[in-house]
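Engineer: below are the sequence and a predicted model for it; my questions follow.
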Amino acid sequence: MFKKIVATAALLFAAASFAAVDVNKGSEADLDGLKGVGPALSKRILDARKQGEFKDWADLMQRVKGVKEKAAAKLSAEGLTVNGKAYAGGDAPAAAPRTGKPAKVAAKE
């Protein structure tokens, strides 16, 4: 019986440690608890959140310095969500349109 109690407690602890933290609802301590989020990043997130909740990952990446596609993917893998959604990879802010033509390279003479 004791082994079952210990095993159940261990499973509950493991599940709690992998619990998702929503960027719009998490406290500073919740955000700091995620691997990859330190005091400076959690402060930037909370400061940006004062302007209004984040709509999606693109909004988060646009408003919080230091959070771009690579960081968003890592933070999402650690349990950070925006409105309950994990980073899907294609949520990046709109960039300048590409023409599909290669850039011209100056020839050396």
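Structural biologist: On my side now, so go ahead. Numbers count the residues shown, from 1 in each chain.
Engineer: make it CA atoms for all contacts and neighbour counts henceforth
Structural biologist: OK.
Engineer: residue ranges for the strands of the protein, please.
Structural biologist: 21-22, 80-81 (DSSP state E).
Engineer: just name the most buried of those strands.
Structural biologist: Of all these, strand 80-81 has the most neighbours on average by mean count of other Cα atoms under 10 Å, namely a mean of 24.
Engineer: sorry, back to before: now the strands of the chain as a markdown table including distance to residue 58?
Structural biologist: Shown next, in a markdown table, are the strands of the chain (distance: least, Cα to Cα, whole Å):
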| stretch | distance to residue 58 |
| --- | --- |
| strand 21-22 | 15 |
| strand 80-81 | 12 |
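Engineer: ok, which of these comes nearest residue 38?
Structural biologist: Among the strands of the chain, strand 80-81 comes nearest to residue 38, with 13.2 Å by Cα to Cα.
Engineer: buried stuff in stretch 34-48?
Structural biologist: By neighbour count on 16 or more other Cα atoms under 10 Å, the buried set for stretch 34-48 is 34, 37, 41-43, 45-46, 48.
Engineer: included below, for side-by-side comparison, is a second structure:
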Amino acid sequence: MLKKLLLVVMSLIASIGMAMAAVNINTATEQELESLPGIGAAKAKAIVEYRKANGNFKSVEDLKSVKGIGDKVFDKLKSEVAVSGTTTVATAPAKDAKPPKADKKDAKPAAAASSSEKAKK
């Protein structure tokens, strides 16, 4: 009996987790769409362009109308997309994003700055 109860609780937790990781295909940015399995930059762009040209998706299955999204790709992502609600997936930084470089002119070592100041006096 306890095992069955535990199984039910675990199923509920899993389904809540899936519901929380949804991407609204009608409002998501390209970067948010890229968080979906099987969706890279090109397919994310195709989804956004399709949406701009044809209006909002009426159902999740309408994604199959986007060039490059067939049954296999659709099967991978269908449980993670919705046509309403808010996108709840945190976006990752761009793959090619690099941290800003320190400006060498402004980054004088303290010892060098103090010795040059002494030389001026």
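Structural biologist: Cool, got the structure. Everything numeric here is computed off the predicted structure, so don't read it as measured data.
Engineer: just the ones of the buried residues of stretch 34-48 of structure 1 in helices?
Structural biologist: Judged by DSSP state H, the subset of these located in helices is 41-43, 45-46, 48.
Engineer: stretch 53-69 of structure 1: end-to-end distance?
Structural biologist: For stretch 53-69 of structure 1, the first-to-last residue distance is 19 Å (Cα to Cα, to the nearest Å).
Engineer: could I get the buried residue list for that stretch?
Structural biologist: If you call a residue buried by 16+ other Cα under 10 Å, then stretch 53-69 of structure 1 has these buried ones: 53-54, 56-58, 60-61, 63-64, 67-69.
Engineer: do a quick rundown of the helices in structure 2.
Structural biologist: Taking DSSP H as the test, the helices found in structure 2 are 2-20, 30-33, 41-54, 71-77, 110-120.
Engineer: nearest to residue 84 of structure 2, of the ones you listed?
Structural biologist: helix 2-20 (12.0 Å).
Engineer: I'd like the ones in helices among the buried residues of stretch 34-48 of structure 1 laid out as CSV, including distance to residue 10 of structure 1.
Structural biologist: Conversion of these to CSV gives the following (distance: Cα to Cα, whole Å):
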residue, distance to residue 10 of structure 1
41, 30
42, 28
43, 32
45, 31
46, 32
48, 36
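Engineer: just give me the closest of the residues you listed to residue 29 of structure 1.
Structural biologist: residue 42 (8.6 Å).
Engineer: the closest one -> structure 2?
Structural biologist: Residue 42 of structure 1 maps onto residue 44 of structure 2 when the alignment is built from TM-score structural alignment.
Engineer: swap in residue 11 of structure 1?
Structural biologist: Aligned counterpart of residue 11 of structure 1 in structure 2: none (TM-score structural alignment).
Engineer: from residue 80 of structure 1, how far off is residue 11 of structure 1?
Structural biologist: From residue 11 of structure 1 across to residue 80 of structure 1, the span is 21 Å (Cα to Cα).
Engineer: residue 68 of structure 1 touches residue 61, doesn't it?
Structural biologist: Yes - counting by Cα atoms under 8 Å, residue 61 is a contact partner of residue 68 of structure 1 at 5.3 Å.
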